[in-house]
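Participant: Need the 3D shape of this:
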Amino acid sequence: MTKQAKTKNTSPAPCLAVLGTGSDVGKSVIAAALCRIFADRGLRVAPYKAQNMSNNSGVTPEGLEMGRAQIVQAEAAGIAPHVDMNPILLKPTSDVGSQVVLLGEAIGNQTAMDYHRKKVRLVRTANAALDRLRDRTDLVVMEGAGSCAEVNLMAHDIVNLPMADYADAPVILVGDIHRGGIFAQLVGTLECLPPHFRARVAGFIINRFRGDLRLFADGVQWIEEKTGLPVFGVVPWYDHIRIDPEDSVVIERPAAVSAPTDGMPAVAVIRTPHISNFTDFDPLKGVAGMSVHFLETPQDLAAFAAVILPGSKNTRFDLEWLNTSGWQSRIAAYRAGGGHITGICGGYQMMGLRVHDPDGLEGAPGTTDGLGLLPVETVLRAPKTTTVSRFSWDGIRGSGYEIHMGHTRLQGGRPLLTVTERNGIPVDDADGCTADHGRTIGSYMHGLFDTPALITRWLTEAGLTGMDVPADGGLEAKRQQYALLAEHVRQHVDVDRISELLKIENKKPINFIKKPT
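Facilitator: The predicted structure is shown next:
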């Protein structure tokens, strides 16, 4: 944390818990908005999620790994991310197992049963992290996971109501009206809760409303009369704000995409089963006159200006999936036709000749043949590389982060990037590979598209010149989006009423200005 610590003998900061009626109802975005709103009021605010299950992660300034949702919320609050904000991160590697990241460091793969056996230790770790945050802030905005009313999991839950109970936090229950059944979502959730947890719910926020808000006034009245709890606000659907989503549920089962025929260039991202850090490509969606599509079902790629293979939490599994699903032949045909292919992190590893896993980090030990698109070979080995990095591509400087197991060696081609700094330490290193006169490239660098000049450089490699790339990128562009989000929520949510629950005073507003690089 970059803010000055609280003086001793002061009370721990209050906590506000933002829990949900289900997955992808908007908890993380509402929490980010509240972080920014209360920071605007001059409070030192920190986000917190005891346990996050996601393959969408990032790296702190100390070189430790945590969930991207809490990184987003920290950025919204105007502070640096810290692993205390997400002490436990589970990165699914299969349907029954996950890599466990504890306080920013991977401690191995575990099944759900193994994980539950270690719950006592993990609860202590999560509680201690929250205590440290409360000691050096004015407010902690806690986010829940999935539905807070999963009765079969409640005894093992360390994210939702048990954690709110530990923090003595009032709970705001978020429901998504867009998916339908909002009355059942809210009332049903309360009915599933034991009395002591139900008493902790202070009210509701209804998210993603489409249409005239006045037409839902009787709905608000019914909810308040039925539950005896206030609806703090109804947040309308928005299309003018871009906030990194928390998890890949937002791109599950993407619809089939017809080959573009309208003259507008399009980029295809192959949606592999264990896709990770899919938000790497969000900046490309800001390029005017270009569309970005996630594709799962194999199809002809000839009409796409570029194809991207994203990161993966299980490279060898996803590589086998590409081979058996029919994607491998489609990608090979695209390359033979002169198409541009980019691989990031696990996608970069898959593009090589072979991926070796001698220690069984991703499953049974062994070797899997790669797609043969780049002259590189990868050996998966611990420990995991987690760095905040600075780099350049043909003299254009950028910053990003690296999260990967293993090392990749070039058997030909040439490096793509020059790495100049890792975790604040100057280095003189190379990353990635480029071949086929720049038509086939790969890199470990997440954040490659966060710098507008690098987007332009990449578009040029793909044969797309003269595109309208946004002028701002990176954290400055994100801060603008957090300000828009805060204003949108502030207009439709009674934040003063929420503030009264916390018994906190507003302070001198924080200036969210661009810091010198």
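
Participant: all contacts plus neighbour counts: C-alpha atoms, from now on.
Facilitator: Fine.

Participant: What distance separates the opening and closing residues of stretch 247-255?
Facilitator: 18 Å (Cα to Cα, to the nearest Å).

Participant: next one: it to chain centre, how far?
Facilitator: Centroid displacement of stretch 247-255 relative to its chain, using Cα atoms, centre = their mean, to the nearest Å, is 13 Å.

Participant: so which helix or strand takes in G188?
Facilitator: helix 182-192 (DSSP states H and E).

Participant: Please identify the next secondary structure element, helix or strand, after that helix.
Facilitator: Immediately after helix 182-192, counting by DSSP H and E, sits helix 195-198.

Participant: What are the contacting residues of that next one?
Facilitator: Residues from elsewhere that reach helix 195-198 (Cα atoms under 8 Å, 6 or more residues apart in numbering): 161, 165, 190.

Participant: Could you also give me the structure for this second sequence? I'd like to compare it with the first:
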Amino acid sequence: MSEAPCIAAFGTGSDVGKSVVATALNRIFLNRGLRTAPFKAQNMSNNSGVTPEGLEMGRAQIVQAEAARIPPHVDMNPILLKPTTDVGCQVVLMGEAVANQTAVEYHTRKAHLFDTACRALDRLRSRFDVVVMEGAGSCAEVNLMAHDIVNFPMAEYADAPVILIADIHRGGVFAQLVGTLACLPPERRDRIAGFIVNRFRGDIRLFDDGVKWIEANTGKPVFGVLPWYTHIAIEAEDSVIIESPPTVLPGRGTRPAVAVIRIPHISNFTDFDPLSAVKGLDLFFIEKVQDLSGFAAVILPGSKNTRFDLEWLKTTGWSRRLAAYAEKDGHILGICGGYQLLGNRVYDPQGLEGVPGTTEGLGLLPVETTLMAPKTTTLSRFAWGDVQGTGYEIHMGRTDRIGGAPLFTILAQNGAAPANTEDGCISDGGRIMATYMHGLFDTPAVTRRWLDTIGLGRLDTGDTPAGPAARDREYDRLAEHFENHVDTEAILRLIRRSPPGNTAV
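Facilitator: Okay, the predicted model is just below:
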């Protein structure tokens, strides 16, 4: 059987809609009877998840695998870079953390990494009918092209046609498209099969002349113009969507509010998507120091650099605000890195997050954390009293309780008996609690239990979307939205040019 064809979704910049288009294509191809799989050679994100094998990969490709209704596998994202500083990152290779490197150090390994990505793509092409490839950032960053292994080098290896995506909401959409083409050598311009214009607001007919101008001046078709949508909930790949959040004043209306502190190295911010869907509840990401007294609860999210974020909380004044909120009987929840932040100390004897040493924690929970390798990556089933849920753990180190009580009982990890049957900590008063469990709000019963503990048990979460089944409905909505506004048949013709022998499109 011949190798499966590939199609690539590249962008004129970051956060223009590449992941959403790739997700839509995976569901559309699935609906056409194709065995489809996602692929991104290298993902840079602190938003990650765990495969059934207990390996780590980018959350965006897990979402795309869900859209294709297949289990996620590290071949879909062989290289994951998790930023730890402005110039360094943790390198996760084929699902396992292998090094902390600067950008310069990483570039010296590009040949080996590109080969690893190619082998992963080869395996996917042997197992599926079509592979939907996603690019990274702008595909025309001239200063980075020599080191790029995600965009055109991978498309060239797979002989994949490229759909170029631009975001009209940012402004300058014509310059985005024409400028991207101008920065590319002729052979790479020729690989671009056409365009999708994303996030259009208003009467879409007003852009008809714009479509004609783009096609006349580039010689390439516009496959479609996607209107802005608010009726579909797809997990975001990049925390750029929560950058620079405003100060908010909760408590002035009738709706209770929960705050998530937007720490510098926030990870897995999509943990809170199910909370944002609870009827009658407002969820805010906040960054600038402000009064917390109006919030029903405050959440400290995951962190990719706990010690740095601890110092940030102290120097900005957040630590004092959190202490005052706790003293006034406020409810605080820490998740993963947030669990470590709430404790008394974080020990880093191996220098995993910088210079070896100890950082004093917020002192709001009686726990101490020691950072150490190897990284824990598990899919877990847990119990909170008589309520059971599922989630996943991704963290470096161990946290030991020296007081309080465990929050959850671990029932299984990666499908087997757990190595440790306890997780998390809850203070003696019950108002401050923490866990290593990401994704806990995907289980509606767990969400209801937590809302009850913070005094919001009156909120109705009975039909709140959560978990894989709810996300599956959103992928269908996305595919319908896409097909209503994009020439899907033209895109299907791009992959029909060399279909695998057993594929009927």
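
Participant: TM value for the aligned chains?
Facilitator: For this chain pair, the superposition-based TM-score is 0.98 by TM-score structural alignment, normalised by the length of structure 2; 500 aligned residues with a Cα RMSD of 1.2 Å.

Participant: one step back: buried members of the contacts of helix 195-198 of structure 1 into PyMOL, please.
Facilitator: Entered in PyMOL, the line below selects the buried ones among the contacts of helix 195-198 of structure 1, by 16 or more other Cα atoms under 10 Å:
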select buried, resi 161+190
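
Participant: What is the equivalent residue in structure 2 for D247 of structure 1?
Facilitator: Superposed on structure 2 with TM-score structural alignment, D247 of structure 1 falls opposite D238.

Participant: isn't its match right next to S45, touching?
Facilitator: Yes: using Cα atoms under 8 Å, D238 of structure 2 is in contact with S45, at 6.5 Å.

Participant: Look up how far N151 of structure 2 lies from M372 of structure 2.
Facilitator: 34 Å.

Participant: Equivalent analysis for A445 of structure 2, please.
Facilitator: A445 of structure 2 sits at a distance of 42 Å from N151 of structure 2 (criterion: Cα to Cα).

Participant: and what of Y339 of structure 2?
Facilitator: Counting by Cα to Cα, the gap from Y339 of structure 2 to N151 of structure 2 is 37 Å.

Participant: of these two, who's got more company?
Facilitator: Y339 (29 against 25; other Cα atoms under 10 Å).

Participant: and the closest residue to that one other than its chain neighbours, how many residues sit next to it?
Facilitator: Residue nearest to Y339 of structure 2 in three dimensions, not counting chain neighbours: A434, with 4.9 Å by Cα to Cα, 6 or more residues apart in numbering. Using other Cα under 10 Å, A434 of structure 2 has 29 other residues around it.

Participant: Need the three-state assignment for A434 of structure 2.
Facilitator: strand (DSSP: H, G, I helix; E, B strand; the rest coil).

Participant: counterpart of it in structure 1?
Facilitator: By TM-score structural alignment, A434 of structure 2 lines up with G442.

Participant: I'd say that match and L448 touch.
Facilitator: No: with contacts counted by Cα under 8 Å, G442 of structure 1 stays clear of L448, the gap being 10.7 Å.

Participant: show me the contacts for N423 of structure 1.
Facilitator: So N423 of structure 1 contacts 61-63, 387-389 (Cα under 8 Å, 6+ apart).

Participant: Please determine how far the aligned partner of it in structure 2 is located from T376 of structure 2.
Facilitator: In structure 2, N423 of structure 1 lines up with N414, judged by TM-score structural alignment. For N414 of structure 2, the distance to T376 of structure 2 (Cα to Cα) stands at 11 Å.
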